[in-house]
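J.: build me a model from this:
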Amino acid sequence: MDLKEVMARNLRRTRHDQKLTQEELAERSGLSARYLGAVERGDVSASVTVLGRIAEALGVEPAELVKRSGRRS
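T.: Have a look, this model is predicted:
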């Protein structure tokens, strides 16, 4: 699994854990819901600036969004 897919999976899980919609997270982060959805699907690679904005909006460290799980895929 490449890093773009890792981030997509972690972002979706974290957003769901916080019971946020894509629209709510988009508003908090100042991004469009369409772009955020593309990041969450792994269709686009987020820049480190965008990674920081998303992490701040979620209240997590950016590293949490790109951290690989202990399992191998």
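J.: rest of the way, CA atoms for contacts and neighbours
T.: Will do.
J.: quick one: contacts of stretch 7-16?
T.: The contact list for stretch 7-16, computed with CA atoms under 8 Å, 6 or more residues apart in numbering, reads Thr21, Gln22, Leu25, Val39, Glu40, Arg41, Gly42, Leu58, Glu64, Leu65, Val66, Lys67.
J.: to compare with the earlier structure, here is another sequence to fold:
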Amino acid sequence: MNERDLRSILSLNIKKYRNYRKLSQAEFAEKIGISIPFLSDIENGKKWLSPRTLAKIASALNIEAYELLKPEKLIPDNIVDILEKYKVDINEAFGKTLGDLHENFISQVITK
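T.: So this is what the prediction gives:
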């Protein structure tokens, strides 16, 4: 991995996490104390940032700094968004399924 790859990963991750937190560039730039054009340049891979700014960004996004340098997840964002959107339904469905399995198991153990 070269510097260009690392810059690309960093810029995509910052933008992705910022959007996930539903923050505009203006809101986020103000929150971390940098200008909007500088944030835009970082998110477009045109500018590099200091370790201090990287730490501020990670803190504002409530993640560890290394997460901003990790290549894209194996699960595409659209799948993550779908899972997040239906999290309550999924938890209810799995909770019921696990509850049913547990009851089934207990009834089999008791009857033996």
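J.: how alike are these chains, TM-score-wise?
T.: For this chain pair, the superposition-based TM-score is 0.88 by TM-score structural alignment, normalised by the length of the first structure; 71 aligned residues with a CA RMSD of 1.5 Å.
J.: one step back: how about the contacts of stretch 7-16 of the first structure, which pair is most distant?
T.: Greatest spacing in these, by CA to CA: Thr21 and Lys67 (22.1 Å).
J.: please spell out the PyMOL selection for the buried subset of the contacts of stretch 7-16 of the first structure.
T.: Selection of buried members from the contacts of stretch 7-16 of the first structure for PyMOL, criterion 16 or more other CA atoms under 10 Å:
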select buried, resi 22+25+39+40+41+42+58+65+66
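J.: for the second structure, what spans make up the strands?
T.: Assigned by DSSP state E, the second structure shows no strands.
J.: if I look at the aligned residue in the first structure for Trp48 of the second structure, how far off is Gln18 of the first structure?
T.: Residue correspondence to the first structure (TM-score structural alignment): Trp48 of the second structure is matched to Ser45. Distance, Ser45 of the first structure to Gln18 of the first structure, by CA to CA, to the nearest Å: 23 Å.
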